[in-house]
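S.K.: No letters, just coordinates:
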């Protein structure tokens, strides 16, 4: 069970080689297969997360949640996809058509690219980069661009306000996110995600960096535009924010990107703070999924527990509290690492 996916990959590669196909073409074909597998996993996982959140919300509010389509409503997300496929794709008359269309396609690009460096299990990483942490930060930082494009291209004041809020919020909260990761990099001495997991073989970094974990979790919630930081989509103020003018599958792509990003951020938290895919008895990839879903449920609990922030309060939380706290954490971590090195000799 531990190497089931690696074995399937090896069998597939041997089967293709047996057909007499050149090695260069085999490498290209295998890369395409890996890409299709990741996309299929991401889409199916996002659909399940949508169902899970609706069920979890129903549980918190003491109601059933989706329960009509399939056993316990498990096929509700599939029914929603079919419904959205049948909806008319409406583009406003005064919209910038190319920007409007391109935004809904580009929003999935950074959401998918970050999966390349996530170690799903032992030897289960698509691209084991030495600068994996920087790669993740750089790619995820571009996620605000398609949303701003959606707000601008819609030629709608509510959409534009929502897009501007997204950019302001994501750029602001990226700062404490990066600072909170510096402590992890100091402790592990590496920017490689696989090596960071190896550095946690004795103790998880959540116990050595609890402040960094809390700061990163709060900042990540804001980065994902989830409650209580969902100001870009504040229904009472700006309807659906940058997505106001979207319908059908174009709207669904933004929705899928949100849950795809949530899984990726949760997976990164597991990798950096919870020892990655390490664990006893069960295969490593099962441990990775279980830990990731625990973090996802925590995101969902926060969303359905706390009321939405006011815009000025949200910015004050970041600039007055999270950034100074994360900077102090970096300072004390650096001092602690230096003292440990001196003692160790």
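M.R.: Yes, it's here. None of the values given here were measured: they were computed from a predicted structure.
S.K.: alpha carbons only for contacts and neighbour counts from here, please
M.R.: Fine.
S.K.: buried ones in the helix or strand hosting residue 46?
M.R.: Here residue 46 sits within helix 23-60, counting by DSSP states H and E. For helix 23-60, the neighbour count (16 or more other Cα atoms under 10 Å) marks 26, 30, 35, 38, 42-43, 45-57 as buried.
S.K.: take a look at this one as well, against the first:
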């Protein structure tokens, strides 16, 4: 691996000089078909995987390899009764799932799935579009998709969908902050917010290694962003039936359902682009020029994207749902402060590299050392707080043990955890009975 100073970028963006309008249309159609086929594959893989992990037959026995289950579900959605609630705002009620689907399909427009290749004699990148602020476009469109959820819950004029919409808005706002700050560290290291330039900057080293804390924060935040277990609070079945989708049926429900799975591929593709080298081949295959370019880029991108998809399927089949207060506490009191502290460290180290030429191992060692020291300080602070809390609990238990129901001059019932002292009258009765047995 060649180690280079990180002061001046030595990579270029995708080349769109030979792009034509019909190539743009062709790539747009390919993205739509690619995502729909991947959603069908995801439904099949998820059900079979969860069935194996949780030892449940389920769709694994519906036809060969369980393939008939996905077909049955698609037919059910198409022919299910299309219901409309009486008090719903009809226009917004129909507009909401359209907004969610549009936002979900739009994010892949700036995701590079491969380098420049030749299509019908024209050199074009395997990417629909790119811009200097493509990463900000991804964050903006993902925020726009929230309007579909909020409007869907509000327009139904029903209690449970409204609760689900409010939960989802608070959840997305909270976890988009930590997600955005984790991506800013990548922008600082790559020196660009263009997705193709970020992928090109990982030709030597993928950013998940030197930016490991930001990578972990992004992994947690992306699960909360797409409302998946253990963070599916807007659709908690035991509390809200199906959240903002409760009053939807047929294909209106199907658009929400489709956008949820497309968003899973969106966050997986962003993770691949920002942290996992994009379409670059993994080491040591990256040293083989034939395998590290051309149409092989789509293969490596597909494998990496599905790695994150399987990770989300794994968490769904093994973890339990959080309480809402625990979920918000994790976002605001843990992820956001840690991501902000890490961002400041990366900014300081990145500024130092402008004046001092550092190799990548030295940069990783310096940042990791500072971060480990910060974690040790936080651990000691938490240990001190835990000791204080233990002492407070011990004092409370002591007060409960010394409970006197007649302390105020009149009988007071015990609180939870308190026990009444032994009754003097009961002691006298027991003593009298013992004396009678002795006399006999």
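M.R.: Nice, I can see it. Keep in mind that what you see is a predicted model, and the values were worked out from it rather than measured.
S.K.: mean deviation of the next helix or strand after the helix holding residue 46 of the first structure from the second structure?
M.R.: For helix 23-60 of the first structure, the following helix or strand on the C-terminal side (DSSP H and E) is helix 76-85. Here the mean offset of helix 76-85 of the first structure against the second structure after fitting is 1.6 Å, by mean Cα distance after the TM-score superposition for the first structure.
S.K.: which residues of the second structure does helix 76-85 of the first structure align to?
M.R.: Using TM-score structural alignment, helix 76-85 of the first structure corresponds to residues 69-78 of the second structure.
S.K.: quick one, what contacts the alignment partner in the first structure of residue 105 of the second structure?
M.R.: Here residue 105 of the second structure is matched to residue 112 in the first structure, going by TM-score structural alignment. By Cα atoms under 8 Å, 6 or more residues apart in numbering, the contact set of residue 112 of the first structure is 39, 42, 260.
S.K.: any idea how far residue 112 of the first structure lies from residue 11 of the first structure?
M.R.: From residue 112 of the first structure across to residue 11 of the first structure, the span is 26 Å (Cα to Cα, to the nearest Å).
S.K.: Now residue 303 of the first structure: closest residue in space that isn't a chain neighbour?
M.R.: residue 227 (4.3 Å; Cα to Cα, 6 or more residues apart in numbering).
S.K.: my guess is that neighbour meets residue 220, correct?
M.R.: No: using Cα atoms under 8 Å, residue 227 of the first structure makes no contact with residue 220, being 11.2 Å away.
S.K.: which SS class is the most centrally placed residue in the first structure?
M.R.: In the first structure, the residue lying closest to the centroid (Cα atoms, centre = their mean) is residue 261, at 2.6 Å. State at residue 261 of the first structure, reduced to three classes by DSSP: H, G, I helix; E, B strand; the rest coil: helix.
S.K.: corresponding residue for it in the second structure?
M.R.: Using TM-score structural alignment as the criterion, the counterpart of residue 261 of the first structure in the second structure is residue 263.
S.K.: residues in contact with that match?
M.R.: Residue 263 of the second structure neighbours (Cα under 8 Å, 6+ apart): 104, 226.
S.K.: 10 Å instead, please
M.R.: With contact taken as Cα atoms under 10 Å, 6 or more residues apart in numbering, residue 263 of the second structure is in contact with 35, 100-101, 103-105, 107-108, 142, 145, 222, 225-227, 269.
S.K.: What is the burial count for the counterpart of residue 333 of the second structure in the first structure?
M.R.: Matched across to the first structure, residue 333 of the second structure falls on residue 320, judged by TM-score structural alignment. By the criterion of other Cα atoms under 10 Å, residue 320 of the first structure has 10 neighbours.
S.K.: With residue 270 of the first structure as the reference, measure out to residue 320 of the first structure.
M.R.: 27 Å.
S.K.: Residue 281 of the first structure now?
M.R.: Distance from residue 281 of the first structure to residue 270 of the first structure, by Cα to Cα: 18 Å.
S.K.: who's more crowded, the two?
M.R.: Comparing residue 281 of the first structure with residue 270 by other Cα under 10 Å, the one with more neighbours is residue 270, at 26 against 6.
S.K.: give me the element the more buried one is part of.
M.R.: helix 248-273.
S.K.: Name the next helix or strand downstream of that helix, please.
M.R.: helix 284-303.
S.K.: Return the residue of the first structure aligned against residue 272 of the second structure.
M.R.: So, by TM-score structural alignment, residue 272 of the second structure is matched to residue 270.
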